[in-house]
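1. Attaching a predicted model along with its sequence, questions to come.
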Amino acid sequence: MPAVAAMAVGIMTMSALAPPTALAAARPDTVQQGLNALVRTDGLPAALASVQDRTGRTRTYTAGVGDVATGSKVPKDGQVRIGSNTKVFTAVVVLQLVGEGKIGLDATVDTYLPGLVRGEGIDGRRITVRQLLQHTSGLPNYTDYDLQPRYFEPRELLGIALRHTAHFEPGAKWEYSNTNYVLAGLIVQKVTGRPLAEEMDQRIIERIGLHHTYFPAPGDMTLREPHPKGYDRESAGAPLRDVTEMDPSWAWAAGQMISTGSDLDRFFTALLAGRLLPPAQLAQMRTTVPADYFGSGARYGLGLVSTPLSCGGVYWGHGGSLPGYETRGGATDDGRAANVAVTLQPTDEAAMEHAEKVVDTALCR
């Protein structure tokens, strides 16, 4: 059994406590049990969850330890690197600009970045903004290639991708590629004349009060608020390596952001409630194609994933993966939300399937 088997577990209610009878009826708490299993059975250092019900009440949960060296507690609703959940923020900004008439979904990349996207089988005159957001561009994924730990400019990331051959004709199929979102971020900057991070702050973070969410500035390798440490290991059974502090610039518009579970709950519920996009753009965002990469029955819209629930219906979210942290979660149309984070990228798929099951459990109970 992993050494983390004896690690502490905890739960906290963020708003008004439920009556004793309600708490008694809820025991044993299935979300807490799921997090405990991620630590004790899957051997993850820590697991965190934030669950919001239809009334807006939020409960946060923890399991494991925030620091394997000291055994310190996991911070309640601690900050984590949210990886590809960043794509949803990028897509929202693009779609807001679409609603303002500043970007056309079916305009080509060359409309905004003339001559920039050229390579073997790659031509920005034939790739649309919609294809970027939906991963149907055929562009190679720059993160498939060796990236040394250092600061990267966004155009450097694009350059890595353009050294490789297109994977398919634009629009021919679906294939996940972080390169798409680097380009989407570059388009935002070209159209607005402002850094992507500033646009996210003004248009999303400040607008709906995400007080624990930010896009790290160049050179910022830390997490600002209380957080569990993130770990990596080269292979199953190898020693854990602390990778909490890192330069996330290699992920940029595709995965650089930091947030908490409760902020992600707020973000996804606000998005689905129409507080961030006009109805026409939200409908486009929710127009999907099959994307089994995210699991059986999953579908990908414009930066937004729909995942079937065991109790019927779907939830909308994304998930993210960055060294040290994995996140899964999203929200339903009726205001339920759940986000789960763990502090190690598992070397097997089973652990992340278990994390996804915790999200399903939280949304279906």
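-> Received the coordinates, thanks.
2. drop to CA atoms for contacts and neighbour counts, all remaining ones
-> Noted.
3. Tell me where the stretch 251-365 of the chain has helices.
-> Using DSSP state H, counting those that start in this stretch, the helices found in the stretch 251-365 of the chain span residues 252-255, 261-272, 279-285, 349-364.
4. what about the strands in the stretch 151-300 of the chain?
-> For the stretch 151-300 of the chain, the strands defined by DSSP state E, counting those that start in this stretch occupy 231-232, 241-242, 258-259, 289-290, 299-300.
5. measure the nearest residue to residue 339 once chain neighbours are set aside to residue 223 for me?
-> Distance criterion C-alpha to C-alpha, 6 or more residues apart in numbering; nearest residue to residue 339, sequence neighbours excluded, is residue 329 at 4.1 Å. Relative to residue 223, residue 329 is positioned 21 Å away (C-alpha to C-alpha, to the nearest Å).
6. do the same with residue 304
-> Counting by C-alpha to C-alpha - residue 304 and residue 223 are separated by 25 Å.
7. So if I had to pick from these two, which one is more boxed in?
-> Neighbour count, other C-alpha atoms under 10 Å: between residue 304 and residue 223, residue 304 has more, with 26 against 20.
8. quick one on the thing from earlier: can you tell me which of the helices of the stretch 251-365 of the chain is most buried?
-> When the helices of the stretch 251-365 of the chain are scored by mean count of other C-alpha atoms under 10 Å, the highest mean neighbour count falls to helix 252-255 (a mean of 28).
9. take a look at this one as well, against the first:
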Amino acid sequence: MEAEPALLQPPYVDTAEAVRRFATGDLVFEPGARFDYVLSNWILVLAILEAVTGQPYPDAMRTLVLDPLRMTQTTPVAAPGTMSYRAVSPPVEWINPRPPFLAAAGGYYSTAADLLRFAHRVYDTDFLSRASRAALTTIEVASDNYALGGRIRTVSIGGVDVRAAWETGNTSGYRSVLGHRLDGRGAVVILNNTAISQRTMDAFAEALLQARRRARRHSPGQSARTGGFENLNSSTNLEIWKPMPRSSRSPPLPNRRGWRRFACWSATNPTVCRPVTSRTIWRSRPTPCRPISAS
């Protein structure tokens, strides 16, 4: 596609033509013999889905995923003012052309709340069959920890190795990471639009999962969850929730009885997230760590 930049500008070719141009020809290797993450794979995924469902990809996504999971803020259309940046000082916009035939590869916009809902329903409930969940979490390519459509990462939490579904995204200046503990006890979503290093994003997300372990213990039967996000600075959005007693000084979450925001972000070290306990006055602003404000 770099050789044909006009393909990234309207009028776009249709799915069949995209498959003909980018996903046909002689095989580079026999299927299953090697691992190669390339965009043409996702053109084929999109084409197969359209052929099986008889629907355009956006309609199939809406029918199979977005509507059943109530992902109302996930769409192939960017919200007004949405921008990605190649640099922030001074700001340099990074244009993100995404033709319809690449919609399965970074072609959707979403929010942390929607992505957390997605992860919970996919990995923790019977939305998918047991066999499908097993396929999603079985590593097929050990060198890349790659399973069916995503990676599985092992995170050390309190000295215990915990498996987590690990989904990342990198398109123009947009970056994302979703880390979901497969034991259902926590999840993290980080979204960025300033081309931050994916390695930094992964380190931040892993530190957040580990931070839950350092917070005070819950009552039996309760599990920590993460969700939502708020602006902390121009490049990172973050919010962490956990079950906390009504007496806690942290503000209640709207429509989330018994849940409180509990973590704070360190401006001096973006991989540190310190817990805020009931002994912390929520409105205070300690240095260098500040509580996340209520929305």
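-> Yes, it's here. On a predicted model such as this, the values are computed, not experimentally measured, just so you know.
10. returning to that earlier point: just put the helices of the stretch 251-365 of the first structure in JSON lines and tack on distance to residue 240 of the first structure.
-> Shown next, in JSON lines, are the helices of the stretch 251-365 of the first structure (distance: least, C-alpha to C-alpha, whole Å):
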{"stretch": "helix 252-255", "distance to residue 240 of the first structure": "23"}
{"stretch": "helix 261-272", "distance to residue 240 of the first structure": "24"}
{"stretch": "helix 279-285", "distance to residue 240 of the first structure": "39"}
{"stretch": "helix 349-364", "distance to residue 240 of the first structure": "16"}
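11. My guess is residue 101 of the second structure contacts residue 18. True?
-> Yes: using C-alpha atoms under 8 Å, residue 101 of the second structure is in contact with residue 18, at 6.6 Å.
12. Which residues are in contact with each of these two?
-> Counting by C-alpha atoms under 8 Å, 6 or more residues apart in numbering, the residues touching both residue 101 of the second structure and residue 18 are residue 43.
13. Just want to know which of those two has more residues nearby.
-> Neighbour count, other C-alpha under 10 Å: between residue 101 of the second structure and residue 18, residue 101 has more, with 24 against 20.
14. Would you mind confirming that residue 216 of the first structure makes contact with residue 253?
-> No: contact criterion C-alpha under 8 Å: residue 216 of the first structure and residue 253 do not qualify, at 11.1 Å.
15. Now for the second structure: which strand has the highest residue count?
-> When the second structure is parsed with DSSP state E, its longest strand is strand 160-171.
16. Any buried residues in that one, and which?
-> The neighbour-count check on strand 160-171 of the second structure (16 or more other C-alpha atoms under 10 Å) flags 163, 164, 165, 166, 167, 168, 170, 171 as buried.
17. Now for the closest residue to the second one other than its chain neighbours, how many residues are close by?
-> Pointing back at residue 164 of the second structure there. Closest residue to residue 164 of the second structure apart from its sequence neighbours, by C-alpha to C-alpha, 6+ apart: residue 181 at 4.2 Å. Look at residue 181 of the second structure: counted by other C-alpha under 10 Å, it has 25 neighbours.
18. Ok, residue 168 of the first structure next?
-> Residues lying near residue 168 of the first structure (other C-alpha under 10 Å) number 17.
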